[in-house]
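Undergrad: sequence and predicted structure, then a few things I'm wondering about:
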Amino acid sequence: MQVRALLVQWPTMPGPVIAQKIGWPYSEGPLKKLLARIRPEYVGIDPSDRTVYEPGEIAQCDLWFPETPIPVAARQVRILPVLVLTLAFSRFLSATMIPSRQGGDILSGMWLLISQLGRVPKTLVWDRESAIGGTGKVSVPAAAFAGTLATRIRLAPPKDPEFKGMVERNNGFFETSFLPGRAFASPADFNSQFTDWLTSRANTRTVRAIHGRPVDLLETDYQAMTVLPAVAPTVGLTHRIRLARDYYVRVDTCDYSVDPRVIGRFVDIVASPTTVEVFCDRQLVARHDRSWAKHLVITDPDHVATARQMRQALAEHHRAQQQAGQRGQRRHSDGHPVAIRALPDYDALFGVDFDPTSPTAADAAEASNP
């Protein structure tokens, strides 16, 4: 009766606390059995339905941040995100490391994984990742991406990790089964090792929940998905700026050189996880391999040479103008001389006479009004 009286007021009170309050003189085993039997009468039972996934319907997506630092460049190491995609029906896993958690990089990773699958899942489940749906609504770039692929992005409720618990559990599986004992020389090396492990180990193991291997059920998933779009979606980091005099553009903290001949004009920057391209009026004016390091300056020697030639040409132009000025001869910007009229020509044109012996305008006016 004492135990029941406590459970009426505190249904979730731990067993050791109950034993202390009622002065339980025996071992905790009999009390635990008693609590297991009667506690549901006071706490209540919260049954959970079994979720059944149809082929091709859902893929759960998430970012996994392995704690192993990855060498990038210039003696830098970084903790980089890994985009993980899990097909809900077959439990098939695919993943790739991406340079940042910005929206353009996430969408680039999603397009890469979906292209490798060869078909598009009908629903992509995401938590409220800031670049995908941090405001509670799917971001404009993510919505455009989903529209191009004829799929939809479904956001998990706030603070509900169980909504996409499948991919969350897989992240823990990676931590315990893939990372231990491994070292990586670069992001490309990580992706290579991870892809090999997913192919040979993760997707060939028997999953208890489906009583089968993901690789064996993938074909069923594949046939139920939609086909890839005829036109690839817009992915990557994009923005437009007016090119400054130093002819560099910034992408994710790194600066990349651009052809200095387009200084002062608007340029469009398009950055994928592997390349950075810059366009001016749809003409390519720069192309670089993208750096995954931070705060580096990446320079094309041709751009430096062009800038040097432009400075030399400008200096010669200024020198020529200065010499022409010293000779009393002016020149246009293209170099041809500018004709200079004598000042008396303008006096004659406007009827002005500065001869002191000639009658002035005032004298003429006085003569006309005697």
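TA: Okay, I see it.

Undergrad: rest of the way, CA atoms for contacts and neighbours
TA: OK.

Undergrad: biggest helix in the chain by residues?
TA: helix 301-326 (DSSP state H).

Undergrad: hang on, residue 220 in a helix?
TA: Yes - when classified by DSSP: H, G, I helix; E, B strand; the rest coil, residue 220 is found to be part of a helix.

Undergrad: contacting residues for the spatially closest residue to it that is not a sequence neighbour?
TA: Closest residue to residue 220 apart from its sequence neighbours, by Cα to Cα, 6 or more residues apart in numbering: residue 55 at 6.4 Å. Contact partners of residue 55, counting by Cα atoms under 8 Å, 6 or more residues apart in numbering, are 88, 89, 90, 220, 221, 222, 224, 225.

Undergrad: try 6 Å this time
TA: 89, 221, 224 (Cα atoms under 6 Å, 6 or more residues apart in numbering).

Undergrad: apart from its neighbours in sequence, what residue is nearest the last one?
TA: Looking back up the chat, that one is residue 224. Nearest to residue 224 is residue 56, by Cα to Cα, 6+ apart, at 4.6 Å.

Undergrad: pretty sure the one you found is in a helix, no?
TA: No - according to three-state DSSP, residue 56 belongs to no helix; its state is coil.

Undergrad: put this beside the first:
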Amino acid sequence: MGRKKAQALREKAILHGWLEPDVVLPDNDALATALEENSQVLIKGSSVAPYADKITKWYEQGIQGTTIHQALVDKYGFTGSYWSVIRYLKALAEKTPVPTTVIEFAPGDAAQVDFGAGPLIVDTRTGELRKSWIFVMTLAWSRHIYAEFIRDQSVATWLACHRRAFEWFNGVPKRVIIDNPKCAITRACYHDPQVQRAYGECAEGYGFLIAPCPVRDPQKKGRVESNVKYIKNSFVPLKEFRSLSDANAQLKSWLLSVAGNRIHGTTKCQPLERFTEIEQALLSPLPEVPPEQAVWAKVKVHGDGHVQFEHCRYSVPYTLIRETLWLKASDTMVRIYQKHELKATHARMHHQGSRATVPEHQPPAAQAYNMQDPQYCLAQAQRIGESCHVFIKRLFASRVLDNLRA
């Protein structure tokens, strides 16, 4: 007997009260009858029995268990435990069949996206095996697949995968159906999910609609989930990968030669054939210039007038010290905004510990101090007069600065 079945039997025993110390165990016939019938039949001795109709009604309205338990306590003086309510709700969930509907898509209408755990692949920089992930985008009508192995699920990686997927298909679907990964959705909600700002800009640039699945309802993108399993079970086993790039080269070849030309179990057609003959022409064209891919981050201005992003520091006007700003970082540029007003622009730095400072961002006293090098002093002396200039030049000739002590 496996763990799942043992757990299910234990829950049935708890539900029927068989594990209570003063309860006489049923005989074999009664036990068999209880196990054959839907295990969610509520026994008369349960503390929730008098409130079964109310709990069932609330359950059907989608009210959570904690709220139901508190309502029973407040309105009816319920003395049973929270877990007795949860056991009954689990019983209702198992008792109530969940109908499913096959969702049909028109050619070019939608793509479904998902992540899956990938194999351990050698990091060529360190020689160590590192975890990988599989990014998969499936066109919902043709079932044609784009997939690649990646090292992380960051926003930047998510955006880059979308760009490469659209270039693979040479077009953009009208909708991209996703789960609720943090790299795409900052707050999952059935009615009003909050989309990552960078992903929203990506969707606007390519012209597709972001369509998150309802919370805890990933079945809405079952086609891509089945393809994640297909890749993990059919491509990954018995393969040897020398590096991440080698793994992706092998995967792309397999997608075109094997996955694309298989007879799909549902459509009874070859995904690549359906794609090339019908769906590809119905995708929206790629933009002439790929949209800028940039990530957004909230940053705090430190006392030295700099913000920090990925271990690099960038200056902003000193008047913004202690303010919270928005930083937009592409591969080459960093832009810093106060609300919608651009406050600073820098070349993107990638070496940890780097510092970019614009002199005009510093307070006037600091700007004046930084300007007082020998050339500045000589120029000022020249403006005062020839005698002053000769005197200052003589001072610098004696290398007086070298004799200064902190």
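TA: On my side now, so go ahead. Everything quoted here is computed from the prediction, not taken from an experiment.

Undergrad: what are the buried residues along the longest helix of the first structure?
TA: 303, 304, 307, 321 (16 or more other Cα atoms under 10 Å).

Undergrad: and the next helix or strand past that helix?
TA: Once the chain leaves helix 301-326 of the first structure, the next helix or strand it forms, by DSSP states H and E, is strand 330-331.

Undergrad: helices and strands around whichever helix or strand comes after that next one, which ones?
TA: Per DSSP H and E, the first helix or strand lying C-terminal to strand 330-331 of the first structure is strand 337-338. Where contact means 3 or more Cα pairs under 6 Å, 6 or more residues apart in numbering; DSSP states H and E, strand 337-338 of the first structure is packed against strand 330-331.

Undergrad: now the strand it packs on, how far from the centre of its chain.
TA: The chain centre lies 53 Å from the centre of strand 330-331 of the first structure; the measure is Cα atoms, centre = their mean, to the nearest Å.

Undergrad: name the surrounding residues that touch it.
TA: For strand 330-331 of the first structure, using Cα under 6 Å, 6+ apart, the contacting residues are 324, 337, 338.

Undergrad: which one in the second structure is aligned with residue 203 of the first structure?
TA: With TM-score structural alignment defining the correspondence, residue 203 of the first structure maps onto residue 260 in the second structure.

Undergrad: if I look at residue 222 of the second structure, how far off is residue 252 of the second structure?
TA: 22 Å (Cα to Cα, to the nearest Å).

Undergrad: same question, residue 134 of the second structure
TA: Distance from residue 134 of the second structure to residue 252 of the second structure, by Cα to Cα: 12 Å.

Undergrad: same deal with residue 336 of the second structure?
TA: Counting by Cα to Cα - residue 336 of the second structure and residue 252 of the second structure are separated by 38 Å.

Undergrad: again with residue 167 of the second structure
TA: 13 Å.

Undergrad: do residue 183 of the second structure as well
TA: For residue 183 of the second structure, the distance to residue 252 of the second structure (Cα to Cα) stands at 24 Å.

Undergrad: that older thread, more neighbours: which of residue 134 and residue 252 of the second structure?
TA: Comparing residue 134 of the second structure with residue 252 by other Cα atoms under 10 Å, the one with more neighbours is residue 134, at 22 against 17.

Undergrad: now do the contacts for the counterpart of the more buried one in the first structure.
TA: Under the alignment (TM-score structural alignment), residue 134 of the second structure pairs with residue 82 in the first structure. Taking Cα under 6 Å, 6+ apart, we find residue 82 of the first structure in contact with 63, 64, 96, 97, 98.

Undergrad: read off where stretch 231-248 of the second structure ends up in the first structure.
TA: Counting by TM-score structural alignment, stretch 231-248 of the second structure corresponds to residues 174-191.

Undergrad: circling back: turn the buried residues of helix 301-326 of the first structure into a markdown table, including distance to residue 175 of the first structure.
TA: Converted to a markdown table, the buried residues of helix 301-326 of the first structure look like this (distance: Cα to Cα, whole Å):
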| residue | distance to residue 175 of the first structure |
| --- | --- |
| 303 | 45 |
| 304 | 46 |
| 307 | 50 |
| 321 | 70 |
